[in-house]
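J.: below are the sequence and a predicted model; questions follow.
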Amino acid sequence: MLKEIINNKKLDRIKNLKISTNSREQNKGKIFLGIKGKSFNGNDFADKALKNGAKLAILQNSKNYSKKKINVKSTLKLLIKFSQKIRISSNASQVAITGSSGKTSLKELLGQCLQKNYSTTFSKNSFNNKFGLPISLINLKKDTTYGIFEIGMDKKGEIDYLSKIIKPDVGVITNISYAHAKNFKSLLDIAKAKSEIIFNIRKNGTIVLNKDDKFFDFFSNLANKNNLNIISFGKHKNSNIRLSKLKKSTKSYIIYIDVASKTFNFKINNNLLPYLDNILASIAVCKSLNIIDKIKSNFFSNYKIPSGRGNIKKFNVGSKKVNIIDESYNSNPLSLNFSIKKFDNLKVNPNKKFMLLGDMLELGKFSKKLHIEAAKDINKAKFKKLFVYGNYITETFNKIRTQKRGKILKSTNEILNIIKNDLNNGDFLMIKGSNSTGLNQITKQIGSKF
């Protein structure tokens, strides 16, 4: 298919064409595609990719000519065209997930659980933009049964653009909150931008909606106008997919879920309990794919929480052991509220629980207000001290009860010092902040610093 887009004889000698955009990975037999973005230029890494085994490098307007390099006007446009051809030729059912929070966690849950029994492709990390989504799509194979992808945005029109590429059979909108709010005037504007996915779902396709979300009626009206099937999930009594009972055993839970007139039960580990909305959404997707009667009670077993999404890391710090709950991948008002509640429900003495919070970024004119409001949820939680790192988060800190205030931190060293000096053996530190605050990278370094 790549040969149909690029008429170049250098491609003739390569069989089983595979694309790579990462020069650091093993590229044996692959074609390296040098993507150019705002802060990076893939052309600069072509030689490294070739050294790592790439057969060819396709570059954008490069003056670095060689027998192993092909020049094109736009590597991004090439990538998108190639991914569209892959999508058109694929018989896999495609699921596209969007929403203000929970996209990656839901994509991981569905992808990990489906791949146990079906050939499943799902986007790695948060590959949900104009670069990541096409890269994920080109990983579809001829025998792929299901493709699970997430679609992100930070302005109007992006979800329309990306969902036109994927043309999903099933769309999911997890929820609506003030995430990436800097380019929007209101929550309704954010909801309208998220609704763009509805118009690009394939004919007779399905939209999965959160019945508990305040914009459910708005989305369902649009879906009805576009003749889509609607499957709802949530706590609402009229949800199509609804939790009916929860039964605790020694190290796990049995959850009973009503699906239309049937009740299904599933065994889940304790770490999945806070993700009940994602479980319900997963069941809704399985129903839309007509496999609900085929999945077994252990469907959600062995799920691994992605790094930075609430996974617990244990570190030796001198003579003591410290538990880091890594929520550092991202933060917005809804996901912060979720993380605080999850931390509050952790069965640990409150005096052994600490929080380190960074800014919630890209909130625009809503930043100060939403950081101040976050203090309400934090003050309700049971924990010992709150530490903060950033600018806007000091607005939160100033509204926290005096006895719960820890310190305002301004450097990596200060963060490492509170782990070393302020935490005792067996303590838990939950770290959360937007990716661009740097907390995610700092958290990754903790293990090597002690």
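T.: Noted; the coordinates are in hand.
J.: going forward, measure contacts between C-alpha atoms and count neighbours the same way
T.: Noted.
J.: which residues in the stretch 101-250 of the chain form helices?
T.: For the stretch 101-250 of the chain, the helices defined by DSSP state H, counting those that start in this stretch occupy 103-114, 132-137, 158-166, 187-194, 216-225.
J.: and the spatially most central residue of the chain, how far from Leu110?
T.: In the chain, the C-alpha nearest the mean C-alpha coordinate belongs to Thr104, at 2.0 Å (CA atoms, centre = their mean). Thr104 sits 10 Å away from Leu110, taking CA to CA, to the nearest Å as the criterion.
J.: ok, the residue nearest to the centre of the chain touching Asn125?
T.: Yes: contact criterion CA atoms under 8 Å: Thr104 and Asn125 qualify, at 7.4 Å.
J.: reformat the helices of the stretch 101-250 of the chain as CSV; add distance to Ile312.
T.: Converted to CSV, these look like this (distance: least, CA to CA, whole Å):
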stretch, distance to Ile312
helix 103-114, 15
helix 132-137, 27
helix 158-166, 32
helix 187-194, 31
helix 216-225, 34
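J.: the ones you listed: which one's closest to Gly447?
T.: Nearest to Gly447, of all the helices of the stretch 101-250 of the chain, is helix 103-114, at 24.1 Å by CA to CA.
J.: take the one below as the second:
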Amino acid sequence: MTEPLWTLEAVAAAAGARLDGEPRPITGLSIDTRTLKVGDLFCAIRGEARDGHDFVRDALGLGAGAALVAEERAAEFAGLGPLVLAPAAGDDPVLAAMGGLAAASRARSTARIVAVTGSVGKTGTKEALRHVLAAQGPTHASVASYNNHWGVPLTLGRMPAASRYGVFEVGMNHAGEIAPLTRLIRPEVAVVTTVEPVHIEHFRSIDGIADAKGEIFAGLEPGGVAILNRDSPSFERLKAHALASRAGRVIGFGEHPEADVRAERIVLRPDLSIVDASVLGVPVTYQLGTPGRHTALNSLAVMAVVRALGADLALAALSLAQLKPPAGRGERTRLALPGGDALLVDESYNANPASVRAALATLAGVAVTGGGRRIAVLGDMLELGPEALRLHRDLAGPVVEHGIDLVFTAGPMMHELFEALPTARRGREAPTSADLVEAVVEAVRHGDAVMVKGSNSTRMGRIVEALKARYGSGAADPTRSAAQPG
């Protein structure tokens, strides 16, 4: 029988809460009734739009093991099932109680803990670490991009006591947001993938973003390892933050001649990459199952973490060959059109100037045949401040440089890019992604390679889903695709 994640008595003790009802074993944690599983502890946090207390009845009816609720709301749920009653604390007593549970989870764990942040690539790096470490022992990691004030406590609270490794993603929009999260996580290894002008509207300069990312070292365990992008202009600034913390060592990764984990050679192919690297003096050659120079460079950070943890470097190198991009972050799907196949590259999860440029470069590496075209479908990039319009216009250069044949745009800021493009490269523009769906679906033909990308709130994923719905979908197969890699 699988050990429960928590007992209700332990939950109440960790959360500084009171238990009301018959104790039951807790097998998971949930904040969403749509994904809740039988035996989960439902945590009724207050979201931006809804209060979790509005769903407590549904959660208990669906088989939740108990509900963590504010003590002041307890009377509303009397007799419905076991309750853990969080005392008044700040704006959200339930979230505060989750913080206590997260701290208790970290305190009981003997896992080797890694935290990852960065303007670009943190989710992909976290997923790559999950992948390679899971081959070496029980590994717990953040779901999707659960990297904020509720995502980190939720992920910590879900960590099984028997985990050997824990990998946590940490994000921010403003200064001061990472420090309290990393103090909960208490990582032994902390990674900053890179610093780019993302969320720049909330900062005076890119140095401010670097300082905010540098907060990840505030929670570093004594003697811990800081892993930094040696190619980044912010390297020295981040190194200063690391050395001011309890870090015992700083490891730089990249192509820089002084990088401790250095790419000696990167071979880019349409559907994979091959990396020759020196990992702290150890030569390693590995194949990476995800395409693109940016992912190849971030794989160096993965190898740095593996070495810092004392895990098996050779096994990690073998594991990376099986790594595949997740939905929204480069997932490839074959579309069956009249006359042959097309290739869909789903980059719709999020967007900023650096990640769009990387996606365009990766699309350029896809070989198209039979008159196929490389098509970029781009939505607005948000939180870029007063330079937003210029940053959108400036993408016209990479579009031309990488030989992108046709560009469709959604949103008022992407209008700037559309107007800056040569006429022959203009597909269609629209105010929203919903207004662009039909134009893209009708434009795609066999042999094309189509990449979709935009900030989350632009909902570019609806275009991805429309293409899959119209033309069917399946895992991309280079041997059958008309957009076959050369």
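T.: Done, it's in. These numbers were taken from a predicted model, which means no experiment stands behind them.
J.: drop the TM-score for these two in here.
T.: Their TM-score after superposition, calculated using TM-score structural alignment, normalised by the length of the first structure, is reported as 0.93; 450 aligned residues with a CA RMSD of 2.4 Å.
J.: coming back round to it: alignment lookup: the residue nearest to the centre of the first structure to the second structure.
T.: Matched to the second structure by TM-score structural alignment, Thr104 of the first structure sits across from Thr123.
J.: could you do Phe216 of the first structure as well?
T.: Applying TM-score structural alignment, one finds that Phe216 of the first structure aligns to Phe235 in the second structure.
J.: pretty sure that match contacts Ile227?
T.: No: under the contact definition of CA under 8 Å, Phe235 of the second structure does not touch Ile227, with a separation of 10.1 Å.
J.: so between these two, which is more surrounded?
T.: With other CA atoms under 10 Å as the criterion, Phe235 of the second structure and Ile227 differ in neighbour count, and Ile227 comes out ahead with 27 against 18.
J.: please tell me how far that one sits from Gly166 of the second structure.
T.: Relative to Gly166 of the second structure, Ile227 of the second structure is positioned 16 Å away (criterion: CA to CA).
J.: for Ile216 of the second structure, same thing?
T.: 16 Å.
J.: can you check Arg293 of the second structure too?
T.: When CA to CA is the yardstick, Arg293 of the second structure and Gly166 of the second structure sit 26 Å from each other.
J.: how about Leu378 of the second structure?
T.: Noted for Leu378 of the second structure: a distance of 34 Å to Gly166 of the second structure, by CA to CA.
J.: cool, Gly61 of the second structure as well?
T.: Taking CA to CA as the measure, Gly61 of the second structure falls 32 Å from Gly166 of the second structure.
J.: that older thread, compare Arg293 and Gly166 of the second structure and say which one has the larger neighbour count.
T.: Comparing Arg293 of the second structure with Gly166 by neighbour count (other CA under 10 Å), the higher total belongs to Gly166, at 28 against 20.
J.: surely the more buried one and Thr139 touch.
T.: Yes: taking CA under 8 Å as the contact criterion, Gly166 of the second structure and Thr139 are neighbours in contact, 5.7 Å apart.
J.: which of the helices of the stretch 101-250 of the first structure sits closest to Ile14 of the first structure?
T.: Distances from Ile14 of the first structure to each of the helices of the stretch 101-250 of the first structure were compared using CA to CA; the shortest belongs to helix 132-137, at 19.8 Å.
J.: just how off-centre is the closest one within its chain?
T.: Here the centre of mass of C-alpha atoms in helix 132-137 of the first structure, compared against the chain's by CA atoms, centre = their mean, to the nearest Å, lies 14 Å away.
J.: on the three-state scheme, the residue in the first structure that Arg329 of the second structure lines up against is what?
T.: Using TM-score structural alignment, the partner of Arg329 of the second structure in the first structure is Arg309. For Arg309 of the first structure, the secondary-structure state derived from DSSP: H, G, I helix; E, B strand; the rest coil is coil.
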